[in-house]
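> this one's sequence-less:
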């Protein structure tokens, strides 16, 4: 049978064989969605359109937004170069201490942002363990520079990227790697031609989420680099400064950040973030 009726029937969602979802699970799920969405909706509703237009015309806002986008993009490229091999090692290589390595990778995810900034200072500051010899050899120091912002973004985003990528690599399954090996492919060739293509949706999703996390980074950035317009002042640090002076401007700036973050996720959802 063909025709509109058949097409309409084919689009109907099949009945769940397990039965209706219980209210004891649906109600908390709805409350969770409301808890996450309500603050965003109220922020949008409270924003004065005139303040939003003025914010978009502000040179300081444009500079901070551009710096946020550039540093987040540079950070996520570094996260890809460093994070994908690390995620592969954690997902595919069985070695003593793997759980410890994974735990150490996760630690920056749970650190308070200010503590992350202090940790960066002790390692990469002018008198830090790595920063002092770097300054002596090259004359370059990370703190209070745009590269310092990138470093802070990498530090906070890399754990999200690695753990998400590891999940994607595990979902792809090692059985395909084994099949490639039986056909004579080296491990390096298998990684490039089999493992990565199969895990690409998970890898891409990890990069998008890491980029969004980097874009919103505040604590480690301001602690390690200060807040210098055009050099280290990103959108989150600009919002922090404006919060003390102009509530309407803060709402407008926050809405700009919300629009950028949501826009990226919405634009990529069908290609990279849909799993079913």
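It's in. The structure presented is a predicted model; accordingly, all values stated were derived computationally and were not measured. Residues are numbered from 1 along each chain as shown.
> only C-alpha atoms for contact and neighbour calcs from this point on.
Noted.
> ranges for the helices of the stretch 1-150 of the chain?
Assigned by DSSP state H, counting those that start in this stretch, the stretch 1-150 of the chain shows helices spanning 4-10, 23-46, 49-57, 59-92, 98-110, 113-124, 131-138, 146-172.
> show me the contacts for residue 152.
By C-alpha atoms under 8 Å, 6 or more residues apart in numbering, residue 152 lies in contact with 117, 120, 220, 221, 224.
> Specify which member of those residues is nearest to residue 67.
residue 221 (12.4 Å; C-alpha to C-alpha).
> check contacts around the closest one.
117, 148, 149, 152, 153, 232.
> Which of the helices or strands spans it?
Using DSSP states H and E, residue 221 falls within helix 219-225.
> buried residues in that helix?
219, 220, 221, 222, 223, 224, 225 (16 or more other C-alpha atoms under 10 Å).
> returning to that earlier point: for the contacts of residue 221, give me TSV that also has distance to residue 244.
TSV is the format used below for those (distance: C-alpha to C-alpha, whole Å):
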residue	distance to residue 244
117	22
148	25
149	23
152	24
153	24
232	19
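> Check those residues against residue 78 and report the nearest one.
Nearest to residue 78 among these is residue 153, at 10.0 Å by C-alpha to C-alpha.
> correct me, but that closest one touches residue 217?
Yes: assessed by C-alpha atoms under 8 Å, residue 153 is found in contact with residue 217 at 6.6 Å.
> Tabulate the buried residues of helix 219-225 (JSON lines), appending distance to residue 271.
Shown next, in JSON lines, are the buried residues of helix 219-225 (distance: C-alpha to C-alpha, whole Å):
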{"residue": "219", "distance to residue 271": "32"}
{"residue": "220", "distance to residue 271": "32"}
{"residue": "221", "distance to residue 271": "31"}
{"residue": "222", "distance to residue 271": "34"}
{"residue": "223", "distance to residue 271": "36"}
{"residue": "224", "distance to residue 271": "36"}
{"residue": "225", "distance to residue 271": "36"}
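> quick one, helices of the stretch 151-276 of the chain?
For the stretch 151-276 of the chain, the helices defined by DSSP H, counting those that start in this stretch occupy 175-182, 187-190, 196-215, 219-225, 235-243, 247-268.
> Return the most buried member of those helices.
Ranked by mean neighbour count under mean count of other C-alpha atoms under 10 Å, those are led by helix 219-225, which reaches a mean of 25.
> rewinding a little: mind checking which of the contacts of residue 221 are buried?
The neighbour count (16+ other C-alpha under 10 Å) marks 117, 148, 149, 152, 153, 232 as buried among those.
> Determine which two of the residues you listed are furthest apart.
Once C-alpha to C-alpha is applied, the buried ones among the contacts of residue 221 give 117 and 232 as the farthest pair, at 13.6 Å.
> Comparison target, given below:
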């Protein structure tokens, strides 16, 4: 791989993997909570929460990136506080790319998990609760094993989405080689310079391979886990 790719191409691939993995891992607990709230709870503002969760899907990615810049930039109302008190900076850092990618992939993860939760018969959870188990224990021992295929599918789809994120990322963290230049940003950059078509083509091929592998792996793992859960 290192012989086929130039150092700049390899850096873009490595950074994309790093950003996508962190975006998926950090987003997963919040996606589980949001999906459970949307699937099981009824409260004032339920529709508003559903709209906020899915807003990145319908809003232009550049707008999402701009809002992130206003919020988490060094002078943003959250970013300034994080920088001064904790030394945490998102803007123009790879961590900001992970944040942008995670937000853009979040709706896909939530939707997959929510559909899995809604497919679980609530009477199973009620039966476990009637035997004395508290809600948290019921969720981890009954609900989670049953929705595991959806969790896996959602996480892998979110990873693939994060790998391909461009608009929000480049708006929030720019396109700095070796620091924030992910695969889509690198492809865009190579297409802007004479003779960069071959480098862009190689990265396009890698992007397609990663995306297809993620989709296939998501389907395979979901079916495997579903069969194991059904067997139990």
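Right, received. Where do you want to start? These figures come from a predicted structure and were not determined experimentally.
> care to give me the TM-score?
In this superposition the chains share a TM-score of 0.90, using TM-score structural alignment, normalised by the length of structure 2; 224 aligned residues with a C-alpha RMSD of 1.9 Å.
> Go through the buried ones among the contacts of residue 221 of structure 1 and say which is closest to residue 9 of structure 1.
Nearest to residue 9 of structure 1 among those is residue 153, at 49.3 Å by C-alpha to C-alpha.
> Read off where the helix holding residue 221 of structure 1 ends up in structure 2.
The aligned range for helix 219-225 of structure 1 in structure 2 is 167-173, by TM-score structural alignment.
> gap between stretch 159-177 of structure 2 and the chain center?
Centre-to-centre, stretch 159-177 of structure 2 and its host chain are 12 Å apart (C-alpha atoms, centre = their mean, to the nearest Å).
> Show where stretch 91-107 of structure 2 falls in structure 1, residue numbers please.
Going by TM-score structural alignment: stretch 91-107 of structure 2 matches residues 143-159.
> still on that earlier bit, how close does the match of helix 219-225 of structure 1 sit to structure 1?
Compared with structure 1 after the fit, stretch 167-173 of structure 2 shows a mean deviation of 0.6 Å (mean C-alpha distance after the TM-score superposition for structure 1).
> Need the overlap of contacts for residue 153 and residue 217 of structure 1.
Overlap between the contact sets of residue 153 of structure 1 and residue 217, as judged by C-alpha under 8 Å, 6+ apart, is nil.
> what sits against residue 118 of structure 2?
By C-alpha under 8 Å, 6+ apart, the contact set of residue 118 of structure 2 is 39, 40.
> Aligned to it, what sits in structure 1?
Residue correspondence to structure 1 (TM-score structural alignment): residue 118 of structure 2 is matched to residue 170.
> got it, and residue 25 of structure 2?
Using TM-score structural alignment, residue 25 of structure 2 pairs with residue 77 in structure 1.
> do the same with residue 8 of structure 2
For residue 8 of structure 2, the aligned position in structure 1 is residue 60, judged by TM-score structural alignment.
> burial of that match, as a residue count?
By other C-alpha atoms under 10 Å, 17 other residues sit near residue 60 of structure 1.
> Provide a list of residues in contact with it.
Contacts for residue 60 of structure 1 (C-alpha under 8 Å, 6+ apart) come out as 229, 230.
> same question, residue 227 of structure 1
By C-alpha under 8 Å, 6+ apart, the contact list for residue 227 of structure 1 reads 144, 233, 234, 237, 238.
> most centrally placed residue in structure 1?
Centroid-nearest residue in structure 1: residue 210, 1.8 Å away (criterion: C-alpha atoms, centre = their mean).
> picking up where we left off before, of the helices of the stretch 151-276 of structure 1, which is nearest residue 95 of structure 1?
Using C-alpha to C-alpha, the helices of the stretch 151-276 of structure 1 put helix 187-190 closest to residue 95 of structure 1, at 16.4 Å.
> Where does the closest one end up in structure 2?
Aligned by TM-score structural alignment, helix 187-190 of structure 1 falls on residues 135-138 of structure 2.
> and the gap between residue 132 of structure 2 and residue 125 of structure 2?
Using C-alpha to C-alpha, to the nearest Å, residue 132 of structure 2 is found at 11 Å from residue 125 of structure 2.
> Could you do residue 84 of structure 2 as well?
45 Å.
> Tell me the residue in structure 1 aligned with residue 73 of structure 2.
Per TM-score structural alignment, residue 73 of structure 2 is aligned with residue 125.
> right, I mislabeled it, should have said residue 36 of structure 2
Under the alignment (TM-score structural alignment), residue 36 of structure 2 pairs with residue 88 in structure 1.
> Its match touches residue 167, doesn't it?
No: taking contacts as C-alpha under 8 Å, residue 88 of structure 1 lies outside contact range of residue 167: 9.8 Å.
> about what we covered before: what about the match of residue 25 of structure 2, neighbour count?
Around residue 77 of structure 1 there are 15 other residues, counting by other C-alpha under 10 Å.
> was I right about residue 203 of structure 2 contacting residue 189?
No: using C-alpha under 8 Å, residue 203 of structure 2 makes no contact with residue 189, being 11.4 Å away.
> what is in contact with residue 117 and residue 232 of structure 1 at once?
Counting by C-alpha under 8 Å, 6+ apart, the contacts common to residue 117 of structure 1 and residue 232 are 221, 222.
> Residue 227 of structure 2 and residue 115 of structure 2, how far apart?
Taking C-alpha to C-alpha, one finds residue 227 of structure 2 at 18 Å from residue 115 of structure 2.
> First-to-last residue distance for stretch 102-119 of structure 1?
Distance between the two ends of stretch 102-119 of structure 1: 19 Å, counting by C-alpha to C-alpha.
> Give me the distance between the nearest residue to residue 79 of structure 2 once chain neighbours are set aside and residue 158 of structure 2.
Leaving aside its sequence neighbours, residue 79 of structure 2 sits nearest to residue 72 (C-alpha to C-alpha, 6 or more residues apart in numbering; 3.8 Å). Taking C-alpha to C-alpha as the measure, residue 72 of structure 2 falls 22 Å from residue 158 of structure 2.
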